[in-house]
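have a look; sequence and predicted model below, questions after that.
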Amino acid sequence: MATSSTSGTTYSIAHALTGHGGAVRAIADVHGTVVTGAMDATVLCWDVVSSAPKQSIYEHSHWVTAIVPLDAAHEAILLSEGFATGGMDTHVRIFTRSDGLYTCVAVLKGHSSGVISLSWLQNPTTPQLLSGSWDGTCRGWDIASQTCRFVLPDHENGVCVLGLPNGVIATGSTGKQQGNQVVDARIRMWHAVSPTEYALTRTLSDHQGPVRQLVQVDAIGFASCSNDGSIKLRAADDGAVLVTCQHPLNHEGKPGFVLGLAYLPQSQHLVSASEDSTARVWSLDGTCVQTIDHPSGLWCVSALANGDFATGAEDKSVRVFSYRTPRNDALETALATQVAEAHVQAARGPSAVEVESLPPYDMRASQVGKSDGMVQMFRRDNVAWACQWSAVSGTWLDIGQVTGTGSGGVVDGEAYDMVIPVEIETPSGVKKLEIGYNQGQNPFTVAQAFIDKHLLNPSYLKEIADYISDRSANYQPPILGDRSTSASGAPAVSPAPVASPYFPLRTYATFDSAKIAKLLATVEQFNTLHPVLEGTDLAQLGALITTLQQTSYYHSSTITKSQVATVWKLLDKWPPTHAFPALDLVRLMLVHPMGATHITDTTAVLRHAFARDAADATRFLAIRVLVNWAPHAPTKLVAQIDAVASGIHSSWPPTASWSKPLALSVATLWMNATLALSTGRDDEHSAAAKIVSTQLAELLGGNLDEEALGRVLVAIGSLVRHVPFGGVESMDMVWIRQWRFPRLSRPSRQVYCAAKSRHFRRLRPFTPSCRTYWLCWTNPEVVAWSKRGVNRSLECTKALCFSLTTVPSLGPSRDITCCHMQHGWRRQWRPPRLFKRVGMIEQSDGAPFRSLSL
């Protein structure tokens, strides 16, 4: 790790805190407890000594971007220590400690966009909390009454705030887009006219980029940092610049954005956090006394009470640096290794092909972002340049140059881990082509897709697959033959985990189709039975339905809080027998980019779902609300797994009597839950994983059509392969129970499965000689059947069989045997008796079944 110091005080890494599922955006020291907020919408309270979280808080529905400890006056008023948070859900929350845990005691609402900065303002009576937001305002809050006392308006987009000891308020803005640059990033000084009124007394425009943070500097005034790479030390009364610290220029002659700043009173140093992956320690005369490299860009830095400081990074980590503790060689070595690997990755840079395929930077104004916060790359001076869409200003805000997209580049506009050049001899000459490959993909699958794309001779398959395997050094193709010998006669190696087209699940499924036109009529009809909405309410509802119908305008249309409140009136007042139109509206609102910002609580949804007299439509639409909610609030979905499972068990009939829409909805919910679980930590999500596995087991005995069965299999495979805590062992294989043969309606489109055992045998070679396949877990077995080709569900079953062989917890004695047979079709078909021993029907001649795309 590159770290250098020119002063007597040298900081070294003392602790590395990992556990967030997103980039760390905010850090605060609350009486010795490090509290962090991240882009996974969680707050973690850390025991720094053990580097483990003491508490996880899931109150937020969007990124947590600001944290500040309660001041002494409010601790006395609230009789507890605590902290305040701000997030992109537009709210400020107050947390206090009770029985050793922090709980939310107040939610301050008033901002119309994300809250990105918090500070305390001292006054003669009670300190007030300042909040800065992307809505262009600073608000002053009275915590005791939970009211907004004043608003400082008319800032340029995002606002950072600071209350100074002399009662002056300093605010900074991120500026506005004008042509190809950001202009009018300003610092404003506000003086009190009355307790609830502040006058603007001075405006400063000495930063050439967005102002990102303001921090108090004892006995001097305050300091500001900016995207222009500078830190300016200022006088408290008028904000005049006393000293400027300038980040060094990169190879393009530009400084890194300085996104965070902290003042260390014990050592009298400033520490800056930059997107160039460095934390820099500055003396108050403007000299950089130490540079500490990180493996990824930094979002924030915070001073700790003991003189240390902590950084929050894009790589989801918090690192604590200290000058008091002895050097930790293990942590230093680990950090140095991470930094070196990051430098190698960054040095490769985006390929010329990739950059050329990007839209021009000068034309970005003609493109509209699909949602607030969307990141888009543009071509600027022959480099890839990232910008973020601001829905408030309707402009693209600069993030910075893209330094790499993996070790390879782009093929046909899609980025890959590796781009492998290949030359193919054809009758017309030698073709020079490129193969895009991601680590973990099956080389045979990639090779076959490459052959199909370029209409090449199928005989090239093995040669191309072997070439891909040789070039991807860390990849080993699956050995589907007998473990004792490989196909070539060479000693076989254990198969490495390989990619499956079905799992682990990587994207959330949603229900986004609807007959919206009929919704308003249905609501009006039910409103005559249960009068809840009046004329203005119906007008709000009509406007909402119009917005939801116009899907092509989702990038620019809005959903208002009053429209959401109107729908919630229906959920609160209508009985479960008639609530399904309202639930359908909630489901559709979650498809709209703005819908999730207004829907943060699903209590009413769960109440209708598990009411004893709920209609079937109410049940499956309530579950579909949770399905569509999952991409926006995965941590909250995980927190509700137990409640949902308990409600299903206590309030619903057995799974065998469920309607197919209900079974499909629940299968999709548990499938999404496995993806949400995959981002968690062992200690918190293992219990939830067991609950999900139990629910999946019960679903297998239900009324499943082919699509629902496929989703159940994907969920099982994802739980085995992707959930990081114990895999199969965490499930205790509770889903390996008897799978019932459903009624034979359309046999050519069904998959039949049966399972009775937790024991597995070896995966053996088999070559399909017909279009009907049998797969069995023996002792006793699992049988899966499909007629006239392999459909999606059977492919999922095959992939699941192979997936289990790649899970280390199974061990060498718990593998799988795959068999196949040809079975004649009869009009009155009955499942044959299950296999009683391994290899009862087995074909060993020929090459292994390479088309298993696992």
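That came through fine. Numbers count the residues shown, from 1 in each chain.

CA only for contacts and neighbour counts going forward, please
Fine.

end-to-end on stretch 622-641?
With C-alpha to C-alpha, to the nearest Å as the measure, the ends of stretch 622-641 fall 14 Å from one another.

what residues does that stretch touch?
For stretch 622-641, the surrounding residues in contact (C-alpha atoms under 8 Å, 6 or more residues apart in numbering) are 40-42, 58, 61-62, 508-511, 580, 583-584, 586-587, 590-591, 596, 602, 605-606, 608-609, 665-666, 668-669, 672-673, 676-677, 685, 688, 691-692.

in PyMOL, how would I select the buried members of those residues?
The following PyMOL command selects only the buried members of these, with burial defined by 16 or more other C-alpha atoms under 10 Å:
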select buried, resi 40+41+42+58+61+62+508+509+510+511+580+583+584+586+587+590+591+596+605+606+608+609+665+666+668+669+672+673+676+677+685+688+691+692
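
who are the packing partners of the helix or strand hosting L541?
With the criterion set as DSSP states H and E, the secondary-structure element containing L541 is helix 535-549. With contacts defined as 3 or more C-alpha pairs under 8 Å, 6 or more residues apart in numbering; DSSP states H and E, the packing partners of helix 535-549 are helix 517-529, helix 561-573.

I'd like to know which of those is closest to W396.
Comparing these against W396 with C-alpha to C-alpha, the closest turns out to be helix 561-573 (25.4 Å).

now the helix or strand that comes right after the closest one against helix 561-573, angle please.
The first helix or strand that comes after helix 561-573 along the chain, using DSSP H and E, is helix 580-589. For helix 580-589 against helix 561-573, the angle between stretch directions is 140 degrees (axes from the mean of the first three to the mean of the last three C-alpha atoms, to 10 degrees).

what's the first helix or strand after helix 580-589?
Past helix 580-589, further along toward the C-terminus, the next helix or strand under DSSP H and E is helix 595-598.

contacts for that next one?
Residues outside helix 595-598 that contact it (C-alpha under 8 Å, 6+ apart) are 61-62, 89, 559, 561, 564, 589-590, 629, 632.

just stretch 642-649 next, same as before
The set of residues that contact stretch 642-649 without belonging to it, under C-alpha under 8 Å, 6+ apart, is 606, 610, 688, 691, 695.

put this next to the first one:
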Amino acid sequence: MAAAPYKLSSQLAGHSADVRSVSTCATATGHHLILSASRDATARIWLRRAGQRDFTPAAELSGHDGFVNASAFLQDPSGSIVALTAGQDRIVHGFEVQATGDGVKASAAPDYAMIGHEDNVCTLDVGPRGSYIVSGSWDKTAKVWREFQCVATLKGHQQAVWAVVAVDEDRILTASADKTIRLWSIATPDRPLATFTGHSDAVRGLVLLDGGASFASCGNDGTINLYSLASLQPGSSSGGGSGGSSIPPLQTLSGHTSFVYSLATVPGGRGELISSGEDRSARIWRDGEAAQTITIPAISVWSVAALPDGDVVCGSSDSFVRVFSRDARRQAEAAELQAYEHTIASQALNKTQVGDVRKDDLPGPEALAQPGAKEGQTKMVRNGDVVEAHQWSTASGSWVKIGEVVGGVGSGQKKLHEGKEYDYVFDVDIADGVPPLKLPYNLSENPYAAAQRFLEANELSSEYVEQVVQFIDKNTEGVNIGATSSYVDPYTGASRYTGGGGGGGGAGAAAPPAFSAPTTGGQYTGGNNVDPFTSSAQPSRAATQGVLPQRAFLTFATTNLAAVKEKLRQFNGEESTQLSQDELDAVDRVAAAVQQKQTSGRLDVGPLQKALAAWKPASRLPVFDLFRCAVAHPVTADAVDVARTAFEASEWSQDWPAAGSPEVKAREVNSMLALRAIANLWNNPEALGDLSANGISILGSLKDTHFARLNKNGRVAYASVVYNATAQMVGSTSRSPAAALTVEMINEVLQHEAGESEVVYRALVALGNLLYSTSSGSLPVGALQSAKNLMRKWAGSSSVGSEERIKAICAEIQSL
């Protein structure tokens, strides 16, 4: 008898970014749990009480700095449960979970931390009866943990380890971006027992099949391979160990149209397999054939798992966890099912998801009268001017509309380079007869950083950095806002950008604007219109050949929050005026809100202001760093109060310390952070009114002071404040009383800048904005003429003036 088809049971909303991993378990009290891990830096536990249909939120697990990419439940024979998570911070965390008759309770903070990996940890599994934990990482290794201590490291893969599976008490399978799968013994971890081949691209998922005598794998080649373990008894090294032959698959399953990321088995004795991937689907396989395709309204279905009752759980790129059931008692109500089907049908599919589309060659809707050849088959038809995609459902014996095909920007698929994911991996030809070099690039990445990394990796001169950036811009058709150096932690040196000579000071600058025309095929909104170093929105512009005017604000919103919190607590213990535990808890809430980009409510910056006022200058650095990130959001202090705090904490009105004195370093960094805090105020919509009304007071405190003494990053921040002020003036229909003061500040920059082109460029864009604004008629003639004379001086400079962006902005201003 054919199994009933899966239908939606529930949609679990709570995460704010991709759900990269889902895991399941049942408690001794009969409850079912889902553990989801997300790129929003959290994991969540969801509870379905015994006999009920719906899942409810049970716990939010925090403690990671960065994406959480892997999850698993550790259960021992006594029934105790530990929720395991791992991610970008290279740590595996364990949270104790207590199950009761009413529900579950989980620790608010990690109870266990397993440290040892050297790169992103992307996969977890647990041995039989909770006997051990195994983790896999981009550092090319897998590690085995007993009692939360590392007992073995499995080395041998040439690229990232994307998947691990515990076979039995001693043996482990690992899958890698090097296209191989290896079987290991914990007792003898020095070399693999066997090597399995058959994939033509990175292997992303593994699952042990019913009975444990075989397993399945999936990968970026779009296939699922089935292998036998029957001939490989524990302790055997036959069939593919070091120097042995590789083992091919017994069978290959095809049906997915893109990368396949995850696998799971369905309980119930039918031998069913679940897979999910980059083609918006989870698929049920039975007897080597696709039995059902479950369409998800998200491009990437990162992870699948099965509950003990056979329900299927999916985590996807739209931040949802979804549960599907065959049992009508656990399926959603008819209205919700209809709404879900409508959501699927109304999805806009990028043509890269379904292949090249020639509309004129497509049949009309009458083609849907012909039955499909197999489950999941996709057919496109032309319905008027719309291209519709339909998928064949064997269960219903009909074609189901899964979306409408549109054009778009981007590749639609992630690429792998040295085992890591990128949006693009370009081939760069450097000479005839020489193999091309690989240039990996993510749309959320600064092109200058990618270019510098490429040059350093291939031992090429940094003189080529502009050419590489232009190559990236051309081939991604992006709207970029340039870059110099990334953030440098002023007290730990973490995240240091080593390319191109950075300028003094301890913290990097916002990326330099290199405004270019938007593409005609639509704008990529997943990352390429956000400055990846500063998280600032791209200055918007009309579809013209010019740059001006620019209305979007630049912000400095990226920092190493883990280092900030650690140093802040350290310094708190050393200062005579200390923050209380309640105040430290408030600081942690601010840091969490900044990390999660919270948009609701006001952040309480009172404790930060207290520390900035009372602590020694050198101890203020981590406080200042968190403060300047916080004020880019609505906060409990108004704009004038924020600016006053920044000026006083940086000792802005006081004489500059004597050259060579120990106070200079702290003064440089505090001044830079004060300027970044003020620049960030323009990103806070609640502050815009104060900034407009009190512009003279705030900007007046900056004029004619220490610009020439600031390090490069401080000068970039100063120019960003000036630019943001003019961006607000461009967007206003009334004249700004601070316009005259602003042009004097532009002159301060252009007259005293030592030669950093980014500083000059921002000041020139600010000048152009002023001339475009309604305040242009109120600008003092003398100061305006001085600004234009200084502009011409920089345009004639043999260094800065030779840059194309400087030439372009000067020419545009000259034409106004």
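That came in fine, so what should we check first? Fair warning: this is a prediction, and the values are worked out from it, not measured in the lab.

okay, and which of the contacts of stretch 642-649 of structure 1 map to helices?
Those of the contacts of stretch 642-649 of structure 1 mapping onto helices are 606, 688, 691, 695, per DSSP state H.

excluding chain neighbours, what is closest to the first one?
Just to be clear, that refers to L606 of structure 1. Spatial nearest neighbour of L606 of structure 1, excluding adjacent residues (C-alpha to C-alpha, 6 or more residues apart in numbering): A622 at 7.0 Å.

A helix includes that neighbour, no?
Yes - counting by DSSP: H, G, I helix; E, B strand; the rest coil, one finds A622 of structure 1 located in a helix.

next, count neighbours for it.
A count of neighbours around A622 of structure 1, defined by other C-alpha atoms under 10 Å, yields 28.

now it: how far from A688 of structure 1?
In this structure, A622 of structure 1 lies at 20 Å from A688 of structure 1, with C-alpha to C-alpha as the measure.

same thing with Q55 of structure 1?
Taking C-alpha to C-alpha as the measure, Q55 of structure 1 falls 17 Å from A688 of structure 1.

longest helix of structure 1, counting residues only.
In structure 1, ranked by residue count with DSSP H as the criterion, the top helix is helix 329-348.

that one - contacts with which helices or strands?
Contacts of helix 329-348 of structure 1 with other secondary structure elements, assessed using 3+ C-alpha pairs under 8 Å, 6+ apart, are made with strand 12-18.

average gap between the strand it packs on and structure 2?
Average distance between strand 12-18 of structure 1 and its aligned residues in structure 2, after superposition and using mean C-alpha distance after the TM-score superposition for structure 1, equals 3.3 Å.

how about residues contacting that strand?
48-49, 51-52, 316-323, 325, 327-328, 331-332.

wait, a helix at R589 of structure 2?
Yes - assigned with three-state DSSP, R589 of structure 2 falls within a helix.

state the distance from it to R667 of structure 2.
Remark: distance between R589 of structure 2 and R667 of structure 2 (C-alpha to C-alpha) = 28 Å.

try V587 of structure 2
As for V587 of structure 2, its distance to R667 of structure 2 is 23 Å (criterion: C-alpha to C-alpha).

same check, this time on A291 of structure 2
Taking C-alpha to C-alpha as the measure, A291 of structure 2 falls 67 Å from R667 of structure 2.

go on, S71 of structure 2?
S71 of structure 2 sits at a distance of 44 Å from R667 of structure 2 (criterion: C-alpha to C-alpha).

more neighbours, the two?
Taking neighbours as other C-alpha under 10 Å, S71 of structure 2 and R667 compare with S71 leading, 30 against 22.

so where does the more buried one fall, helix or strand?
Using DSSP H and E, S71 of structure 2 sits in strand 68-75.

let me know how buried A273 of structure 1 is, in neighbour terms.
Counted by other C-alpha under 10 Å, the residues lying close to A273 of structure 1 total 28.

aligned partner of it in structure 2?
Under the alignment (TM-score structural alignment), A273 of structure 1 pairs with S276 in structure 2.

need the contact list for its match.
S276 of structure 2 makes contact with 260-263, 282-283, 301-304, according to C-alpha under 8 Å, 6+ apart.

list the contacts of whatever helix or strand N789 of structure 2 lives in.
Per DSSP H and E, N789 of structure 2 falls inside helix 781-795. With contacts defined as C-alpha under 8 Å, 6+ apart, helix 781-795 of structure 2 is touched by 743-744, 746-747, 750-751, 760, 764, 767, 800-802, 806-807, 810.

circling back to that earlier point, so how far is the helix or strand following the strand holding S71 of structure 2 off the chain centroid?
Read in the C-terminal direction, the helix or strand following strand 68-75 of structure 2 is strand 81-87, with elements assigned using DSSP H and E. Strand 81-87 of structure 2 has its average C-alpha position 20 Å from the chain's average C-alpha position, going by C-alpha atoms, centre = their mean, to the nearest Å.

elements contacting strand 81-87 of structure 2?
Counting by 3+ C-alpha pairs under 8 Å, 6+ apart, the packing neighbours recorded for strand 81-87 of structure 2 are strand 68-75, strand 91-99, strand 121-126.

possible to save those strands as a markdown table with distance to L33 of structure 2?
Output for these, formatted as a markdown table (distance: least, C-alpha to C-alpha, whole Å):
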| stretch | distance to L33 of structure 2 |
| --- | --- |
| strand 68-75 | 9 |
| strand 91-99 | 10 |
| strand 121-126 | 16 |
